[in-house]
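**Student:** please work out how this folds:
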Amino acid sequence: MNATIAERLAWVAVDWGSSNLRAWAMADDGQVLAHAGSERGMLSLAPAEYEAELLRVIGNWLPATGRVPVRVCGMAGARQGWREAAYLPVPTRLDGLARGAVTPPVSDPRLEISLLPGLCQHPDDSGRTFDVMRGEETQLAGLAAREPGFSGAVCLPGTHAKWARLEGGELCRFETFLTGELYQLLASHSVLAHSLGDDDPTHPASREAFVDAVRDAVAAPQAFSARLFGIRAQDLLDARLPAGEARRARLAARLSGLVIGLELSEVCRELPRDSVVTLIGAESLCARYALALDALEMASQRLDAGAAVLAGLGLAHAALSG
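**Tutor:** Purely as a prediction, here's the structure:
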């Protein structure tokens, strides 16, 4: 046991995804005392294994006696997770996620576990479609906690990119795009795999290829499939392209620009031109989306994903402890 952490520990924040978990030891004043993680997410755990895995990661922080609140967001609350925390429907206030929290059974008396719910959406006359999120809602709650009354468009890039509309701290609607997964499928399991390498968005040639592709996809989304095959044809025929890895990187940047551009072609139809899009996610992905939005003359700002999830879990902790 780490005596210094145990003496100051007020609660534990946990973001438990499909592939890994991240945990933070939190003091009463909001200071992060320690952080740890594991590569055992929902996909590699049975319900009966969650407690042992959590204790393996945070057990060294816990005091010998007393109960420690552990607030968990993400896939631990999925149907296939530790225990299901049912989806709450939107529209919903983001400071009210704690009302859907559930408590799984535990054997260690030091643990007081709360699993936060995800959010779901059903179709209606306003254009909403069937959709779900689990984990991202806590990051959105973190944004609302850091900027009370926030209104605007929020993008959470990732394997499944989420776009959300917030009004005064309420999540009104959201939409999920399969953009990251689509890129991986095309890059790894299509004819394009023969032409692609790892693109570097900081390299001028890759940046140019990415920006041009974003604009192409937004200008003519109906031509997306033809533009895709054009990547393979360009590799075979375009003598202007550099050789070797530089060639493969440039073509990979074009694919990335096309799939993100296709996403933006839908989103930007409803966004006012003077919108400032808030990006929440990994720095590299947010930088790519910021570049794509800039190519369309749209502004963006960024909130670190870790800071957002901690703020959101802190909001839930305050509600559950009140």
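**Student:** going by C-alpha atoms from here, please, whenever you check contacts or count neighbours.
**Tutor:** Fine.
**Student:** which elements pack onto the helix or strand containing Val57?
**Tutor:** Here Val57, judged by DSSP states H and E, is contained in helix 50-58. Judged by 3 or more C-alpha pairs under 8 Å, 6 or more residues apart in numbering; DSSP states H and E, helix 50-58 is in contact with strand 32-38.
**Student:** what residues of the strand it packs on count as buried?
**Tutor:** 32-33, 35, 37 (16 or more other C-alpha atoms under 10 Å).
**Student:** same question, stretch 224-233
**Tutor:** Residues 224, 227-228, 231-232 are the ones in stretch 224-233 that count as buried (16+ other C-alpha under 10 Å).
**Student:** stretch 196-215 too?
**Tutor:** Buried-residue list, stretch 196-215, by 16+ other C-alpha under 10 Å: 196-197, 199-201, 205-215.
**Student:** following up with a second sequence; could you model it the same way so I can compare the two?
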Amino acid sequence: MTDKSDNVGKRLAWIAADWGSSNLRVWAMDGDDRVIDRARSEKGMLALSPAEYEAELLRLVNDWLPERTVRVVVCGMAGARQGWQEAAYLALPAALDRLSQAAVRPRMQDQRLEVVILPGASQRALDGSGFDVMRGEETQLAGLLATAPGFTGLACLPGTHSKWARLDDGALTRFATYLTGELYELLAGHSVLRHSVTPDLDDEACRDAFRQAVRESVDQPERFTNALFTLRARDLLDTTLPGGERRGQLLGARLSGLVIGQELADATRNLPRDEPVTLIGGAVLTRRYTQALEALERPCTILDGDAAVLAGLTLAHRTLTD
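**Tutor:** Below you'll find the predicted structure:
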């Protein structure tokens, strides 16, 4: 062991882990639930068979481990059907401060590890269109509860598959998933629009183009596919746009605004104008969604995604310990 890892081992109380489709993040936690070290792997669920999970976890945390059993609290795709061991979805309404009660414990070969995998959440159709699932986001929502016990309101978790979740007195009561991030990538990289758009910049001109497209998409969601094709037509015909790379950036900002606006058109349709939305995620996406909500004159607050997942994992660890 290095001096650093030896010191971590002396202070280590438990390990928090977020195991997604494409990566694994782990945090060494002390007895006061503070982070004392962290590590990351690019081997998420898509790169592993169930028999390989323990070895990959050990590769990251082995130098932290003392000669005693350490609990590892895991959220995310490790609990999927194709993951390490399936942790069945919780049906709604789900008390997010009690996620650990439905956790599963895979059998370990290394007795220094006690792994606890948290469940996801599922929603069955109420009107023929309400089937939905989440795995990982429920722990971030539990982190919101850790910072605001008994929270009631609407939260948005932007991402490849954005989630909008309604919480009532600390329970997850309904949610909806939007394929927004994946749709943007498909359109920008694999459709005819790839010839016209490039990633936009966070400058005033691109922000203006983005906000205008958000408003257009919310005001007229039925024109969505037509609005998409006009991006290509404008590239070919609009002499008011600048040339070169700048042209692609402005059109890219409009594309982003159109797809996010389409999401907001539905997600905020019945939302009172003065009700705030809590955004949970990384800095880039929460900033983009803040701009979109500001374009619609809707208030929002931000909770860092890493802070939320750590708070949620910590809450689960504490309920296991109590």
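**Student:** ok, the buried residues of stretch 224-233 of the first structure vs Glu167 of the first structure, which is closest?
**Tutor:** Phe224 (32.7 Å; C-alpha to C-alpha).
**Student:** that closest one contacts Gly257, doesn't it?
**Tutor:** No - contact criterion C-alpha atoms under 8 Å: Phe224 of the first structure and Gly257 do not qualify, at 11.1 Å.
**Student:** shared neighbours of those two, which are they?
**Tutor:** Shared contacts of Phe224 of the first structure and Gly257 (C-alpha atoms under 8 Å, 6 or more residues apart in numbering): Ala217.
**Student:** mean per-residue distance, the lengthiest helix in the second structure versus the first structure.
**Tutor:** In the second structure, taking DSSP state H as the definition, the longest helix is helix 244-267. Superposing on the first structure places helix 244-267 of the second structure at an average distance of 0.4 Å from its equivalents, by mean C-alpha distance after the TM-score superposition for the first structure.
**Student:** now, the buried residues of stretch 196-215 of the first structure that are in helices?
**Tutor:** Using DSSP H, the subset of those located in helices is 205-215.
**Student:** give the buried residues for the helix holding Val57 of the first structure.
**Tutor:** 50-51, 53-54, 57-58.
**Student:** on average, how far is that helix from the matching bit in the second structure?
**Tutor:** With mean C-alpha distance after the TM-score superposition for the first structure, helix 50-58 of the first structure averages 0.5 Å from its match.
**Student:** equivalent range in the second structure for that helix?
**Tutor:** Using TM-score structural alignment, the residues of the second structure aligned to helix 50-58 of the first structure are 53-61.
**Student:** tell me the gap between stretch 17-32 of the first structure and the middle of its chain.
**Tutor:** 16 Å (C-alpha atoms, centre = their mean, to the nearest Å).
**Student:** mind listing what's buried along it?
**Tutor:** For stretch 17-32 of the first structure, by 16+ other C-alpha under 10 Å, it's 17-18, 20-27, 32.
**Student:** make CSV from those residues and add secondary structure to it.
**Tutor:** Formatted as CSV, the buried residues of stretch 17-32 of the first structure follow (DSSP: H, G, I helix; E, B strand; the rest coil):
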residue, secondary structure
Gly17, coil
Ser18, coil
Asn20, coil
Leu21, strand
Arg22, strand
Ala23, strand
Trp24, strand
Ala25, strand
Met26, strand
Ala27, coil
Val32, strand
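**Student:** for those, which one is nearest Thr278 of the first structure?
**Tutor:** Gly17 (22.3 Å).
**Student:** any idea which of the buried residues of strand 32-38 of the first structure is closest to Leu143 of the first structure?
**Tutor:** Leu143 of the first structure has its nearest neighbour among these in Val32, at 18.3 Å by C-alpha to C-alpha.
**Student:** for that closest one, give me its contacts.
**Tutor:** Here Val32 of the first structure is in contact with 24-26 (criterion: C-alpha under 8 Å, 6+ apart).
**Student:** please redo it, this time with the cut-off set to 10 Å
**Tutor:** Residues in contact with Val32 of the first structure (C-alpha atoms under 10 Å, 6 or more residues apart in numbering) are 5, 9, 12-13, 24-26, 310.
**Student:** any idea which residue of the second structure is furthest from its center?
**Tutor:** Thr239 (39.4 Å; C-alpha atoms, centre = their mean).
**Student:** that residue - that's part of a strand, no?
**Tutor:** No - looking at Thr239 of the second structure with three-state DSSP, it is coil, so not inside a strand.
**Student:** and it, how far from Gly248 of the second structure?
**Tutor:** Distance of Thr239 of the second structure to Gly248 of the second structure, computed by C-alpha to C-alpha, to the nearest Å: 14 Å.
**Student:** do Ser129 of the second structure as well
**Tutor:** Distance from Ser129 of the second structure to Gly248 of the second structure, by C-alpha to C-alpha: 36 Å.
**Student:** and for Glu137 of the second structure?
**Tutor:** Glu137 of the second structure is 33 Å from Gly248 of the second structure, by C-alpha to C-alpha.
**Student:** swap in Val197 of the second structure?
**Tutor:** Note on Val197 of the second structure: its distance to Gly248 of the second structure, by C-alpha to C-alpha, is 4 Å.
**Student:** give the contact list for Pro50 of the second structure.
**Tutor:** Shown in contact with Pro50 of the second structure (C-alpha under 10 Å, 6+ apart): 78, 81-85.
**Student:** buried by neighbour count, from those residues: which ones?
**Tutor:** For these, a burial check counting by 16+ other C-alpha under 10 Å picks out 78, 83-85.
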